[in-house]
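Asks: Got a predicted model here, sequence first, then my questions.
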Amino acid sequence: MEIFLYFEIAFILILFQSITLFYTLYQTGISLLGMFKRPPKSLLSPLEMRYALFICAHNEEKVVGYAVDSLNALDYPKEWYDIYVICDNCSDHTADIVRAHGAIAMERTDPTRQGKGYGIAWMLHQLWKLELLNDKRYDAIAIFDADNLVETNLLNEVSSKLNEGHEVIQVYLDSKNPNDNWITKAYAASYWTTNRVYQLARENIGLSAQLGGTGTVMSSRILKKYGWESTSLTEDLEFTTRYVLEENKRVAWVHTAKIYDEKPLEMKVSYRQRLRWMKGHFDCATRYSTLLLKKLLRNPNLLTFDVLVYLWQPSKILLTLGSLGFSLLSQFNPLPLLIQNWVLNPWIWDATLSLYYAVYLVAFVLEKKSSKILWFFHSYLFSLTWIPIIPIAFIQRKEKTWTHTKHTRALKKEEITL
């Protein structure tokens, strides 16, 4: 009986070890491809690419003026873009400030359908009407949040991607306030490494980047064809998944232009924000996995497979804790020697963990953040706070109550210190 018990334990350990190893090695393998940058292509002429720039705002009077000023300062012909601020169910002076800074305030009131996704869907309907009335056509729409600041080269870099034939693009996301406290340092470290080892790596090998909720650019053709039906709590992830499913094309990544996004200063604010993200993530995973799997079975390809893996990939902290747990167990393997080489082999886990951590540390160096490398430990400590969020989010995945993240860091672009 004892030998059967050993084999039962071995089977369970092999199963969980295989899952953990697959996700860890899969992501590490792709991440290694983000260690290099392709030689930059020469920027293509904008070819009079015209943009409607959307800023999504709900009671953002403290920061929205700076966002408008940042977009007004773009190094791009002013007659080729217009700034529309979606003043969504605002009860403050957001709309007045928008007009004072030279943008177009589009005021929406609908207390029953609140959230960024609904606001964007409404704004697109208004935009298509304006196009007909004013005989003006936009080639693409870019979406920003009210707390964002942008680098002046943004539309030039995006235009080059559009001219290459891409129709959905994500721009590099950076932190506007990384030095405020240990929480913002953790956010910044996580974004820097993710941009390198996830987004750039996939750009390098022709896989899809993930939309980041802001700094997203989409061609008018795509939006007119499909509309904006992505009204989940993570409309960015939902749109990415639908785009890959229905167009069999990837989201392109721009590593050479940045958007600066405000990170939460308080844990309770961060907790609410991340709980919303994870609820939306699990909601998308449960709704779209079957469709992705069917598509994959009909037409096996790495693009679809990678999106499916992402939807069900354990969070970084669960992956790290799982790997650490197996690594520690491997040092004191309680199983018979006969199967010890196949289950909890210390050589496997030592090599896996070393490579896993090395990739993220090298990413700091390549992103020219060597002086901030100790922030990796802030990021690791912060990642532990994901542990209670994940099971709660899975249980509440069908709940779609939108919660607004309040922004208070009113900064100009030149005041950002990285």
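Replies: Yep, that arrived.
Asks: C-alpha only now, for contacts and for neighbours.
Replies: Fine.
Asks: Let me know whether residue 252 touches residue 208 as I believe.
Replies: Yes. With contacts counted by CA atoms under 8 Å, residue 252 reaches residue 208, the gap being 6.5 Å.
Asks: State the distance from residue 315 to residue 187.
Replies: 15 Å (CA to CA, to the nearest Å).
Asks: More neighbours: those two, which one.
Replies: Per other CA atoms under 10 Å, whichever of residue 315 and residue 187 has more neighbours is residue 187, with 24 against 14.
Asks: The more buried one reaches residue 380, doesn't it?
Replies: No. Using CA under 8 Å, residue 187 is not in contact with residue 380, being 10.3 Å away.
Asks: ok, and here's another one to check against it:
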Amino acid sequence: MIAIVVFWVVALLLGYTYVGYPALVLALARVRPRPVLRGDTQPAVTVVMTVHNGAGELAAKLDNLSSLDYPRGRLDIVVACDGCSDASAAIARAYVGRAVTVLEYAERRGKAACLNDAVAAATGELLLMVDVRQRVEADALRRLVSCLDDPTVGVAAGELRFENPETGFAASVDAYWKYEKVIRLAESASGSAIGVSGALYAVRRRLFPMVPAGTVLDDVFVPMQVLRAGHRVVMEEGAVAWDRPSHDSTQERGRKLRTLAGNFQLVSLAPWLLVPGVNPAWLRFVSHKLLRLLSPWLLLAFAVASASLAGRHGIYQLAAAGLALFAMLVVLARIVPPMARLLPVRVASAFAHMNVYAAQAFFTWIGNRRLHLW
């Protein structure tokens, strides 16, 4: 009897997490859309970028930011160098494109501390938050600023796309991000998204909160604080930052463990996120973030329950067979990389890896208090 209850409760929770919640926000976006009132003003913007030993990419990134389609006198850049032991600060100081302010710190303090100082040094009405690695499309800033002409919008987020994601493990990473993008766009269209990509988002400077020292997920903490202040967080699909996908699971594991462990940290730093009413996007936060952290343990319980009940009814046999097929697709993606281009294999591989990382992330958070040092 216990195994039957576990099977069905877990099946419902997993179904809601990965199918039900996305279907819910997609339906809300269609039935009760909240369009953004875009404009064409050009307020002053300060680009904020924190760097740790980014000399190999910084010059190209500054060139990229200088090429943005925005009036030269309305855009400046603040670069915060977090304990860099390379030439990052010298490269930023020597740059002759857009106006650049350089903040240099001898010791590594983490991104959050640098962000707070960089925002304090900013002068623009709006902040454009970027990372050093990604290439931003020329029209991205204009698109984000247009969204912020709507007085109800506090954060406008761009989208992350991957260059050459067709083969190997990169195909699985790309499959995950396409799924994530659908959910974020639906959340945005029906009200607010609950997180953004730190690679590209714009926020009103007056709404930018003080980020607690050591925060890993500033790109979730900041939007949730803006939401709490009564403003929307929207996603602008055409504002694009291009990134390089992980081409093997080891590389992706490092990125995802830090991000997923950051979700555990986030709840400890801002427990109000767990309180309905205090968190205006409580259902979205729990559905999109917390249930995914619980997912690997739900899958384990589902597998045990399915195996123990397989001899009792065909539906449990079907569930056990489905899990076996899923495992076979994951193995296939690993031993025959070209197969990863097939959609079922890509989806299975992405789902498996994200859940393995989510399971490991809890222990990473418990055991590594230096996650903020990137």
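Replies: Yes, it's here. What you are looking at is a predicted structure, and each value in this text was computed from that prediction instead of being measured.
Asks: contacts for the lengthiest helix in structure 2?
Replies: As assigned by DSSP state H, the longest helix anywhere in structure 2 is helix 343-367. With CA atoms under 8 Å, 6 or more residues apart in numbering as the test, helix 343-367 of structure 2 has contacts from 171-173, 175-176, 249, 253, 256-258, 260-262, 264-265, 292-297, 326, 329-330, 332-333, 339-340, 371.
Asks: Now do the helices in structure 2.
Replies: Assigned by DSSP H, structure 2 shows helices spanning 2-15, 21-31, 55-66, 88-94, 111-121, 140-147, 168-189, 218-228, 249-269, 282-285, 291-309, 314-335, 343-367.
Asks: could you dump those to a markdown table with distance to residue 130 of structure 2?
Replies: Shown next, in a markdown table, are those (distance: least, CA to CA, whole Å):
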| stretch | distance to residue 130 of structure 2 |
| --- | --- |
| helix 2-15 | 34 |
| helix 21-31 | 27 |
| helix 55-66 | 10 |
| helix 88-94 | 15 |
| helix 111-121 | 11 |
| helix 140-147 | 11 |
| helix 168-189 | 18 |
| helix 218-228 | 10 |
| helix 249-269 | 17 |
| helix 282-285 | 23 |
| helix 291-309 | 26 |
| helix 314-335 | 33 |
| helix 343-367 | 24 |
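Asks: so which of those comes closest to residue 101 of structure 2?
Replies: helix 88-94 (7.5 Å; CA to CA).
Asks: still on that earlier bit, out of the helices of structure 2, the one nearest residue 198 of structure 2 is which?
Replies: Here helix 218-228 is closest among the helices of structure 2 (CA to CA), at 5.2 Å.
Asks: Next, the angle from the lengthiest strand in structure 1 to helix 182-194.
Replies: Looking across structure 1 with DSSP state E, the single longest strand is strand 252-261. Taking axes from the mean of the first three to the mean of the last three CA atoms, to 10 degrees, one finds that strand 252-261 of structure 1 is oriented at 170 degrees with respect to helix 182-194.
Asks: Strand 252-261 of structure 1 maps to which residues in structure 2?
Replies: Per the alignment by TM-score structural alignment, strand 252-261 of structure 1 matches residues 234-243 in structure 2.
Asks: Now do the buried residues in the matching stretch.
Replies: Across stretch 234-243 of structure 2, burial judged by 16 or more other CA atoms under 10 Å covers 234-237, 239-243.
Asks: Out of those residues, the closest to residue 199 of structure 2 would be?
Replies: The closest of the buried residues of stretch 234-243 of structure 2 to residue 199 of structure 2 turns out to be residue 241 (CA to CA; 6.8 Å).
Asks: residues contacting the closest one?
Replies: Residues near residue 241 of structure 2 by CA under 8 Å, 6+ apart: 134-137, 140, 158-161, 199-200.
Asks: before we move on, back to that, let's have the buried residues of stretch 234-243 of structure 2 in TSV, adding distance to residue 69 of structure 2.
Replies: TSV is the format used below for the buried residues of stretch 234-243 of structure 2 (distance: CA to CA, whole Å):
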residue	distance to residue 69 of structure 2
234	21
235	19
236	16
237	17
239	12
240	13
241	14
242	17
243	20
